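K.L.:
With the sequence up front, the predicted model follows.
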Amino acid sequence: MSDTLTLPAERRERAGKGASRALRREGRIPAVIYGGKEEPTTIHVEEKELVRQLMTGHFMNSIVNIEVGGETIRTLPKDVALHPVTDRPTHADFFRLSKDAKVDVSVPVIFINEEKSPGLKKGGVLNVVRHELELVCAADKIPGEIEIDVTGKDVGDSIHISEVNLPEGSASAITDRDFTIATLVAPSSLKKSEGDNSTEAADDEAAEEEGGED
């Protein structure tokens, strides 16, 4: 499971574009906490701390405890808007988590036991179709990553979601199809060799036909 993070914040007294611009000039980022059948809570957080947590790489899949006004609010980050030129954060949205909440998250996949894949050992290439899986998880059991075992996989094989053992408390958010996560394809040198052989065979066949006409 991803780590639980803590983010200090202060309540926003004023809303609107002018107030938000003033906050950003002071190194603060406007944000809002919503959900949980409660009124939205408008806050602002320190830009440097938000950027530091974003750089961990798992911020969007982590539970974030926001400390504001002596209260700790358990949340899940839903969106961080970035400036189109500077990439600095301009606004953040957090979803308030109730007890036993289920959340939709995107979790990165990693592949294990590559040395036990016949296809990879002969030079095949793992073509990853989905680098992340969309999951529905219990809020207190969000996995940091999903391991996918490629043991025994050969060139031409595919890996589908039905083959993946998801952690307890997690299920695929896509339920209408058995989608592909990765395929094992032949190395380009082998493809070229096969293509050359096909061309040679075609040339031989054409030569035989010409010889028959004589």
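P.N.:
Arrived safely.
K.L.:
okay, CA-based contacts and neighbour counts for the rest of this
P.N.:
Noted.
K.L.:
just the helices in this protein please.
P.N.:
In the chain, helices defined by DSSP state H lie at 17-25, 47-54, 118-121, 188-213, listed in chain order.
K.L.:
Same list, those helices, but as TSV with distance to A139 and mean neighbour count please.
P.N.:
Conversion of the helices of the chain to TSV gives the following (distance: least, C-alpha to C-alpha, whole Å; neighbours: other C-alpha atoms under 10 Å):
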stretch	distance to A139	mean neighbour count
helix 17-25	30	14
helix 47-54	19	15
helix 118-121	36	19
helix 188-213	43	11
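K.L.:
Which of these sits closest to D87?
P.N.:
D87 lies closest to helix 47-54 among the helices of the chain, at 10.3 Å (C-alpha to C-alpha).
K.L.:
and the angle for that closest one with helix 17-25?
P.N.:
80 degrees (axes from the mean of the first three to the mean of the last three C-alpha atoms, to 10 degrees).
K.L.:
now what about helix 47-54, what contacts it?
P.N.:
Applying C-alpha atoms under 8 Å, 6 or more residues apart in numbering, the set of residues contacting helix 47-54 from outside is 7, 27-29, 59-60, 89.
K.L.:
Taking those residues, tell me the two that lie furthest apart.
P.N.:
Using C-alpha to C-alpha for every pair in the contacts of helix 47-54, the one that comes out farthest apart is G27 and M60, at 21.3 Å.
K.L.:
who has more neighbours, those two?
P.N.:
Using other C-alpha atoms under 10 Å as the criterion, G27 and M60 rank with M60 on top: 20 against 13.
K.L.:
So that one versus L50, what's the distance?
P.N.:
11 Å (C-alpha to C-alpha, to the nearest Å).
K.L.:
measure N61 to P8 for me?
P.N.:
18 Å.
K.L.:
Look at these two and report which has more neighbours.
P.N.:
N61 (25 against 16).
K.L.:
So what's the residue count around T42?
P.N.:
For T42, using other C-alpha under 10 Å, the count is 18.
K.L.:
actually T75, sorry about that
P.N.:
Other residues close to T75 by other C-alpha under 10 Å number 25.
K.L.:
Surely it touches M60?
P.N.:
No: in this structure T75 lies outside contact range of M60 using C-alpha atoms under 8 Å: 10.6 Å.
K.L.:
overlap in contacts of these two?
P.N.:
Joint contacts of T75 and M60 (C-alpha under 8 Å, 6+ apart) do not exist.
K.L.:
Just to check, D178 is in contact with S162?
P.N.:
Yes: if you go by C-alpha under 8 Å, D178 and S162 touch, sitting 6.2 Å apart.
K.L.:
Alongside the first one, take a look at this:
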Amino acid sequence: ISSMQKTSSTLARLGAHRFLRPPSSSQLVVAQRQCSGISASLAAHVRDQAQQGKAAVGALRKSGKIPAVLQESCRPFLPIWVYEAPLLTLSRIPYFKYKLVDMALRGERFKALPRLVEQDFETGQISHVNFLRWPRDPEKNPLKLNFQLVYINQEKCPEIKQGGYVHDMFAAYGLPLYLTKPNFPPYITVDMSKAVKGDIYLEHVQLPDGARVRSEYLTRQNGGNCLLARAKRIRG
């Protein structure tokens, strides 16, 4: 079997093909249903001093446990570990890193995001996770999160029908938002049929409930009604 065939087989097995090309409208609906329909829960345990360090972390992995840290605003990172099996099950959910996970730690239950997941591309093995805890008071201390923009109805945009393409102004890092409510989607949907002369502005999209745009250089343009995307023609 050629190396290309092996790679294709691995991608198909891991479901990675969902993220190598823009999803269709039906795939987006399925992903949203899967994200909202699965109850995610993890039991976390604090790592003491003896369970930290390269050798100790390696021993944890061999025993079916994944080292992790719990991150919370204005507090130091807390070293923890979770069992590998339930974490792998949750990692197969589409847009896993935008899915709030119910966690239990030292008798306390809370929600957290698996924001940074170190995972082997071929085997799917997870080696480390950074969990970002949902704020205790989101109104005073909202969660900062950047969202991917997913474009639909591109075929209804005249500039794209004439051979153009969508230039995403926030492709590099995503649209920066403050979140105060936990029921947020895994991405922001942008309807290109609403474009004005090929331009999509912030006023053309619906932000998640309880979300607002963070003030940064790009988001401050045009008085806050910033340009999200522009349909550009291919020259030549």
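P.N.:
That came in fine, so what should we check first? What you see is a predicted model; the values in this text were computed from it and never measured.
K.L.:
TM-score of the superposed pair?
P.N.:
Here the superposed chains carry a TM-score of 0.69, computed using TM-score structural alignment, normalised by the length of structure 1; 188 aligned residues with a C-alpha RMSD of 3.2 Å.
K.L.:
for the helices of structure 1, which one sits closest to G144 of structure 1?
P.N.:
Taking those one by one with C-alpha to C-alpha, helix 47-54 is closest: 14.6 Å.
K.L.:
which one of the contacts of helix 47-54 of structure 1 is nearest E200 of structure 1?
P.N.:
M60 (53.5 Å).
K.L.:
Distance check, that closest one against V105 of structure 1.
P.N.:
8 Å.
K.L.:
for A138 of structure 1, same thing?
P.N.:
10 Å.
K.L.:
okay, these two: which has more neighbours?
P.N.:
V105 (24 against 18).
K.L.:
What residue in structure 2 is paired with the more buried one?
P.N.:
By TM-score structural alignment, V105 of structure 1 lines up with L145 in structure 2.
K.L.:
With adjacent residues omitted, what lies nearest to its match?
P.N.:
L177 (5.5 Å; C-alpha to C-alpha, 6 or more residues apart in numbering).
K.L.:
Now do the contacts for the aligned partner of the one you found in structure 1.
P.N.:
Alignment note (TM-score structural alignment): L177 of structure 2 maps to L135 of structure 1. For L135 of structure 1, the contact set (C-alpha under 8 Å, 6+ apart) comprises 104-107, 170-174.
K.L.:
re earlier: Throw the contacts of helix 47-54 of structure 1 into a markdown table and include distance to E210 of structure 1, thanks.
P.N.:
Listed next are the contacts of helix 47-54 of structure 1 as a markdown table, based on distance: C-alpha to C-alpha, whole Å:
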| residue | distance to E210 of structure 1 |
| --- | --- |
| L7 | 79 |
| G27 | 80 |
| R28 | 80 |
| I29 | 77 |
| F59 | 68 |
| M60 | 66 |
| P89 | 70 |
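K.L.:
Can you select the buried ones among these for me in ChimeraX?
P.N.:
A single ChimeraX command is used to select the members of the contacts of helix 47-54 of structure 1 judged buried by 16 or more other C-alpha atoms under 10 Å:
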select :7,28,29,59,60,89
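K.L.:
Which one of the contacts of helix 47-54 of structure 1 is nearest to D196 of structure 1?
P.N.:
Nearest to D196 of structure 1 out of the contacts of helix 47-54 of structure 1 is M60 (C-alpha to C-alpha; 47.8 Å).
K.L.:
Please name the nearest non-neighbouring residue to the closest one.
P.N.:
M60 of structure 1 sits nearest to P77 (C-alpha to C-alpha, 6+ apart), 5.4 Å away.
K.L.:
Quick one: average offset of the strand ranked longest in structure 2 versus structure 1, please.
P.N.:
Taking DSSP state E as the criterion, structure 2 has its longest strand at strand 108-119. By mean C-alpha distance after the TM-score superposition for structure 1, the fitted strand 108-119 of structure 2 averages 2.8 Å away from its aligned residues in structure 1.
K.L.:
Same check on stretch 79-89 of structure 2?
P.N.:
Looks like 2.7 Å for stretch 79-89 of structure 2 (mean C-alpha distance after the TM-score superposition for structure 1).
K.L.:
what's the span of that stretch from first residue to last?
P.N.:
End-to-end for stretch 79-89 of structure 2, by C-alpha to C-alpha: 22 Å.
K.L.:
Kindly report the same for stretch 151-164 of structure 1.
P.N.:
For stretch 151-164 of structure 1, the first-to-last residue distance is 13 Å (C-alpha to C-alpha).
K.L.:
who's in contact with it?
P.N.:
112-120, 124, 148, 178-186.
K.L.:
Which of those are buried? Put it as a PyMOL command.
P.N.:
In PyMOL, this line selects whichever of the contacts of stretch 151-164 of structure 1 come out buried by 16+ other C-alpha under 10 Å:
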select buried, resi 114+117+118+119+120+124+148+181+182+183+184+185+186
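K.L.:
circling back: pipe the helices of structure 1 into CSV and attach distance to G152 of structure 1 per row.
P.N.:
Formatted as CSV, these follow (distance: least, C-alpha to C-alpha, whole Å):
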stretch, distance to G152 of structure 1
helix 17-25, 53
helix 47-54, 37
helix 118-121, 6
helix 188-213, 20
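K.L.:
Of all those helices, which one is nearest E39 of structure 1?
P.N.:
helix 17-25 (19.8 Å).
K.L.:
what's the matching range in structure 2 for that closest one?
P.N.:
Using TM-score structural alignment, helix 17-25 of structure 1 pairs with 54-62 in structure 2.
K.L.:
Next one: the spatially most central residue of structure 1 relative to I148 of structure 1, how far apart?
P.N.:
Ranked by distance to the mean C-alpha position of structure 1 (C-alpha atoms, centre = their mean), the top residue is E132 at 3.7 Å. Per C-alpha to C-alpha, E132 of structure 1 is found 12 Å from I148 of structure 1.
K.L.:
what residue of structure 1 takes the place of R13 of structure 2?
P.N.:
Aligned partner of R13 of structure 2 by TM-score structural alignment: none.
K.L.:
With R92 of structure 2 instead?
P.N.:
Match for R92 of structure 2 (TM-score structural alignment): M55.
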